[in-house]
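Student: this one's sequence-less:
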């Protein structure tokens, strides 16, 4: 519970919502949130990591994306330490993979219903929560990352059954989907999906039909890799001449232009850019103030979308 009742444009702490107001899991939140994955890099700098989370709250961010498999519980522990009920933060975690310390890839698929339940329990424990406001089911059907093989190829209906059961038990508040196909989303909609997290940016728009379906169904669209990716074979938004030209004319950075384009593109878009740097965090929040006029939007919309897919396992 929060100690204040914020207005739609103000977070629980009284700060203007970063990027304005949006809806996530039945809650009014800032359209710019924070993806905590990169805090894994601060294993030896815990106080710095906690300070970044506190700075996010100060800047009007009120939804944070995490997972037990980020640093094998390390990131969840930081959130437990840094964030209190009075901050009014919507915590979104995810299941579908488990930590794989020492492996070639530090993750392994965990798609079986019993594994999803165990992952939720692990998240509850490491976050020290009785209920996680939003849990994303990470499918392994689409986008960069792991692929399911053998007994890890699980029908989405079987997964949704256990997710719905945990929602009814009060362990999770809402269900989201990540790395899902359009067909998978259509099958999941009757289970009341709160958000979709897929790889999507100005230069990777192959999921445009899915975004439009989400908008029609009042489902939040929360893209990961919102600026493209550093993975070889995946394009970067900041390399685009049209983005660089817009940044120069607006006195912004190319990254801010790429984030601003997403906010302008559809009203159900919420952002969770990640960083382990306080200055970058502040710049990401400032992207919510970047205004793109019609001519600039037209030039950005004309940037071609390109495919790129990296399977990590």
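Tutor: Thanks, I have the structure now. Values in this document were obtained by computation on a predicted structure and should not be read as measured data.

Student: okay, CA-based contacts and neighbour counts for the rest of this
Tutor: Fine.

Student: Contact partners for residue 291?
Tutor: By C-alpha atoms under 8 Å, 6 or more residues apart in numbering, residue 291 lies in contact with residue 260.

Student: got another, please set it beside the one above:
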């Protein structure tokens, strides 16, 4: 067995105490273009969410502005009551007014109102992981995190996460309060957040890479180098790209999303792939964007 295979672990302790399987499920693709409105029928979306959990997924990643509101409603319809699982992660701090209009909203009263609304839509008294979807440049970070910390002390959220930030911003956040996760873009073709990933490894934070399949680009001509490895493993190129993330770092917890039962099964199959040291070397050599 290769060194890469021996080092593989498909579980992670979120916040150092809450176990999740590292390959989760994201809900953005259950909504329409621009994450606006529905993509398919409500019945189909609910079925895919239930299939994910039945197949062993324990981390569901959503956001209040997917839909808007729709994705959280679907999660509750499909999975409530949550009992001992799955772990639900959602996000607040961005207001949507159209499929292309995103407005950062990080004032304390806005964050509190968004969290309260997510609690109602998810039909829960406490959100496992509440992530600040974007840092508001017009509000001191201490005020934004102070609001989330107050919500945590009130028992309304369990862990705090951050989305799309620099290594310097993460260091500042860690000096202010406890952080359990980071969600930045990271995939085979975009490793610009490598410094953030290293900080997550140092501090034991989960790193939830968004666009783990480069929004489809990894299955196009730019990923032709994946073909040989995929063929040897009897896998798709997308599966190899997800397997690379799982082997790349023990804190990487990708949450690819889909509305297709077939594609869901394909994505989850990536967790069974064991890449060799040679495989990893070849994939690391691919030029990122």
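Tutor: On my side now, so go ahead. Note that this is a predicted model, so its numbers are computed, not measured.

Student: can you list contacts of stretch 218-236 of structure 1?
Tutor: Residues contacting stretch 218-236 of structure 1 (C-alpha under 8 Å, 6+ apart): 23-24, 193-204, 211, 214-215, 237-238, 255, 258-259, 262, 268-273, 306-310.

Student: ends of that stretch, how far apart?
Tutor: 29 Å (C-alpha to C-alpha, to the nearest Å).

Student: so how far is residue 211 of structure 2 from the residue mapped onto residue 285 of structure 1 from structure 2?
Tutor: Residue pairing (TM-score structural alignment): residue 285 of structure 1 is matched to residue 268 of structure 2. Using C-alpha to C-alpha, residue 268 of structure 2 is found at 16 Å from residue 211 of structure 2.

Student: more neighbours, these two?
Tutor: Using other C-alpha atoms under 10 Å as the criterion, residue 268 of structure 2 and residue 211 rank with residue 268 on top: 21 against 18.

Student: So that one lies in a helix, does it not?
Tutor: Yes. When classified by DSSP: H, G, I helix; E, B strand; the rest coil, residue 268 of structure 2 is found to be part of a helix.

Student: Report the contact partners of it.
Tutor: Residue 268 of structure 2 neighbours (C-alpha under 8 Å, 6+ apart): residue 23.

Student: if we can go back for a sec, for the buried ones among the contacts of stretch 218-236 of structure 1, write the corresponding ChimeraX selection.
Tutor: The ChimeraX selection below is limited to those of the contacts of stretch 218-236 of structure 1 classed as buried (16 or more other C-alpha atoms under 10 Å):
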select :23,24,193,194,195,196,197,198,199,200,201,202,203,204,211,214,215,237,238,255,258,259,262,268,269,270,271,272,273,308
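
Student: Take the contacts of stretch 218-236 of structure 1 and keep only those in strands.
Tutor: Mapping these onto strands (DSSP state E) picks out 23, 24, 193, 194, 195, 196, 197.

Student: aligned partner of the second one in structure 2?
Tutor: Structural alignment places residue 24 of structure 1 opposite residue 14 in structure 2 (criterion: TM-score structural alignment).

Student: quick one: the closest residue to residue 127 of structure 2 other than its chain neighbours and residue 149 of structure 2, what's the gap?
Tutor: For residue 127 of structure 2, ignoring the flanking residues on the chain, the nearest one in space by C-alpha to C-alpha, 6 or more residues apart in numbering is residue 157 at 4.6 Å. According to C-alpha to C-alpha, residue 157 of structure 2 and residue 149 of structure 2 sit 9 Å apart.

Student: Mind jotting down where the strands sit in the stretch 51-200 of structure 2?
Tutor: Along the stretch 51-200 of structure 2, counting by DSSP state E, counting those that start in this stretch, strands occupy 59-61, 87-92, 94-98, 101-104, 127-132, 157-163, 181-183.
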